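Q: this is the structure alone, sequence omitted:
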């Protein structure tokens, strides 16, 4: 498999976040392209089309027991994400598919057409114990491919039919397509939604998250959800030192004014292949600031690009991380955010009758 070396990144492609198809850690051989001065094609960036690949999943609910994650069950209807957020911690998962966590992650997407069917079978198992299912934990459930495939909608319809609680995190205003379903579920305390707002700067958004909704559209999405009675949170994530961290207070303020009642943040995480991809991106878009950004990242990650320890991987350590946490707490207290618990109701869960079920005589 041919991959661009981290030492020889290409220029950025319009509408794509990653700079290269950096090789995954499981690849044995890596090839690079070198120009001899004659081949102009290497200097011309070609468009890379998105390819959707059907994946027949064998199971649909993923479980975890991580102490710093507020859910134990999750569903990801898609592998890869066309949004192209360069910092996405889900990128390394593409290495397990023998694909690059770089451009492949945002152009070679996998969808699970049997997701709703698998979900229904799982919910009807006698051993199943109801607890909120999180959607949007790895890749965005409302990425552009969802408009065509509608797998997230099918999952929501199934969860609604079973009166099963769900949480959703997204950057996309496509979630408003499902507003009627979400509003009905909210009346029974079965859903809450988090909208990720990484920056209020359109120019930075286009580089950092190229195929996502703009900041104003995300704030309007928060407003529409909140107006429909859906408990809505703002996710100020990730906070990137010396790049968008100065916007933390403004993001929280504008989201609260739009109707958000809850807030969370995550310090930039750079696991596995994400770190070299992010360094390439910095060198391309912010070369004069790159060294400063990575210095602050490492100061907040024990001298490394990343921390994996529970209790530290989301927030970081050190002076910068502590100040960021204090700023977040002070602003939330000032705005009245996080005063209400967002506990969902699991007691409503039931198994609706299916065709062929034995009917009771009494």
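A: Perfect, thanks for sending it. Just so you know, these numbers come straight off a predicted model, no measurement behind them. Numbering: from 1, shown residues only.
Q: only C-alpha atoms from now on, for both contacts and neighbour counts.
A: Fine.
Q: all strands of this structure, in order?
A: Using DSSP state E, the strands of the chain run over residues 51-54, 61-63, 73-75, 78-79, 108-111, 133-135, 166-170, 191-196, 232-239, 262-267.
Q: take a look at this one as well, against the first:
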């Protein structure tokens, strides 16, 4: 069913993988050559070494990315990091690593690119005379609160800039590091400048550990919703992706737990498997859950016109067919019952003001 041949090219056999989602290194799709490991015939033992996360630094010329997708409710976003150490095997952002000449497999979760100068660049972009304010989405590609954020603090710096400018934003995350920034987020929420979406894919801790190996456990994410709500931050539970045949039976339970914790709205998207992700997900299923692999793959295809992925605008976020309609109906009924079917408060774009810089002459009035 996959777009790439199985089995996928393995990683270096002398690497020890600990808490990683992928177990292979499919080559970047833009590269003309592929690499694979082969035994050289010499029986010389090599020491096994642990595959560790590497972080490199990028100095961006701009940080605001624009989009015109009819499937998205925002037209601009910021990515503090490229790649994501959470290692979620289904992550739709994995193919973006190919633009760096890196593999969407293990490279995506072990070779992270940080952008520590992003706050400075953002402030410069917001000061441009032609800039027109609208909510910025953060975490729409890779998670801004993945583990490396605790050391580098790119997201913290971006929040400080956006607060100073009175600029509205939305955050999507499953990283508990967001609780570090409750001080800024609560102040911005009081000015109606921020919404947070917390991703909860399953309540099964063992499944989460296998599927999202370095992301917080499900109950930690429920606690995140609770702590954010208590701080006055409007929270949406993101029951995404819903994986048919694997996690879709938990939809109502996830929404119920999130509502009890203080979520005020909800969203869900059926599993998407663009480009290399389809083969990576299938490989993971056959390695980790071999008894369920065929059932899950057929259930996914039933929502996508017989394929593992449908890239068309209008259907890629919803799926199509009887199964997709039934899943959407269950979601609507649950949201209505729980009071999660109301929109979050509209973000305030009128508060946007460029703060004075050092040396600026201040107005007397």
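A: In hand now; what should we look at? All of these numbers come straight from a predicted model, not from anything done at the bench.
Q: can you pull the TM-score for these?
A: Here the TM-score for the pair of chains, by TM-score structural alignment, normalised by the length of structure 1, is 0.94; 358 aligned residues with a CA RMSD of 2.0 Å.
Q: mean neighbour count and distance to residue 295 of structure 1 added to the strands of structure 1, as CSV?
A: Shown next, in CSV, are the strands of structure 1 (neighbours: other CA atoms under 10 Å; distance: least, CA to CA, whole Å):
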stretch, mean neighbour count, distance to residue 295 of structure 1
strand 51-54, 14, 37
strand 61-63, 14, 35
strand 73-75, 21, 34
strand 78-79, 26, 32
strand 108-111, 20, 33
strand 133-135, 23, 33
strand 166-170, 23, 30
strand 191-196, 25, 25
strand 232-239, 25, 15
strand 262-267, 21, 14
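Q: reformat the ones you listed as CSV; add distance to residue 344 of structure 1.
A: Supplementary listing: the strands of structure 1 in CSV, determined by distance: least, CA to CA, whole Å:
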stretch, distance to residue 344 of structure 1
strand 51-54, 33
strand 61-63, 18
strand 73-75, 14
strand 78-79, 25
strand 108-111, 28
strand 133-135, 10
strand 166-170, 8
strand 191-196, 7
strand 232-239, 13
strand 262-267, 14
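Q: and of those, who's closest to residue 280 of structure 1?
A: Among the strands of structure 1, strand 232-239 comes nearest to residue 280 of structure 1, with 17.8 Å by CA to CA.
Q: check the gap between the corresponding residue of structure 2 for residue 322 of structure 1 and residue 332 of structure 2 for me.
A: Residue 322 of structure 1 maps onto residue 325 in structure 2, with residues paired by TM-score structural alignment. Applying CA to CA, to the nearest Å, the value for residue 325 of structure 2 to residue 332 of structure 2 is 10 Å.
Q: so which of the strands of structure 1 comes closest to residue 215 of structure 1?
A: Among those, the nearest to residue 215 of structure 1 by CA to CA is strand 191-196 (9.5 Å).
Q: report the angle between the axes of the closest one and strand 232-239?
A: 30 degrees (axes from the mean of the first three to the mean of the last three CA atoms, to 10 degrees).
Q: could you check the angle the longest helix belonging to structure 2 makes with strand 265-270?
A: Ordering each helix of structure 2 by length in residues (DSSP state H) puts helix 322-338 first. Per the same axes, to 10 degrees, the angle that helix 322-338 of structure 2 makes with strand 265-270 is 170 degrees.
Q: residue 194 of structure 2 and residue 186 of structure 2, how far apart?
A: Separation of residue 194 of structure 2 from residue 186 of structure 2 (CA to CA) stands at 9 Å.
Q: how about residue 83 of structure 2?
A: Separation of residue 83 of structure 2 from residue 186 of structure 2 (CA to CA): 28 Å.
Q: looking at these two, which is more packed in?
A: Ranked by neighbour count (other CA atoms under 10 Å), residue 83 of structure 2 and residue 186 place residue 83 first, with 28 against 20.
Q: if we can go back for a sec, which one of the strands of structure 1 lies closest to residue 293 of structure 1?
A: Residue 293 of structure 1 lies closest to strand 232-239 among these, at 11.3 Å (CA to CA).
Q: corresponding residues in structure 2 for the closest one?
A: Residue span in structure 2 matched to strand 232-239 of structure 1, by TM-score structural alignment: 235-242.
Q: how much space is there between residue 110 of structure 2 and residue 181 of structure 2?
A: As judged by CA to CA, residue 110 of structure 2 and residue 181 of structure 2 stand 25 Å apart.
Q: try residue 69 of structure 2
A: For residue 69 of structure 2, the distance to residue 181 of structure 2 - CA to CA - is 30 Å.
Q: look at these two and report which has more neighbours.
A: Between residue 69 of structure 2 and residue 181, counting by other CA under 10 Å, residue 181 is the more crowded of the two (14 against 11).
Q: hmm, back to that, any common contacting residues for residue 194 and residue 186 of structure 2?
A: residue 233 (CA atoms under 8 Å, 6 or more residues apart in numbering).
Q: wait, residue 265 of structure 2 touches residue 237, no?
A: Yes. Residue 265 of structure 2 is in contact with residue 237 according to CA atoms under 8 Å; the separation is 6.5 Å.
Q: residues contacting residue 68 of structure 1?
A: For residue 68 of structure 1, counting by CA under 8 Å, 6+ apart, the contacting residues are 310, 311, 314.
Q: out of those residues, which are buried?
A: Restricting the contacts of residue 68 of structure 1 to buried positions leaves residue 314, with burial counted as 16 or more other CA atoms under 10 Å.
Q: ok, of the contacts of residue 68 of structure 1, which one's closest to residue 150 of structure 1?
A: Nearest to residue 150 of structure 1 among the contacts of residue 68 of structure 1, with distances taken as CA to CA, is residue 314, at 30.9 Å.
Q: distance of the closest one relative to residue 211 of structure 1?
A: Taking CA to CA as the measure, residue 314 of structure 1 falls 25 Å from residue 211 of structure 1.
Q: what about the alignment partner in structure 2 of residue 76 of structure 1, how many neighbours?
A: In structure 2, the residue paired with residue 76 of structure 1 according to TM-score structural alignment is residue 79. For residue 79 of structure 2, the tally of surrounding residues (other CA under 10 Å) stands at 22.
Q: fine, thanks again, bye for now.
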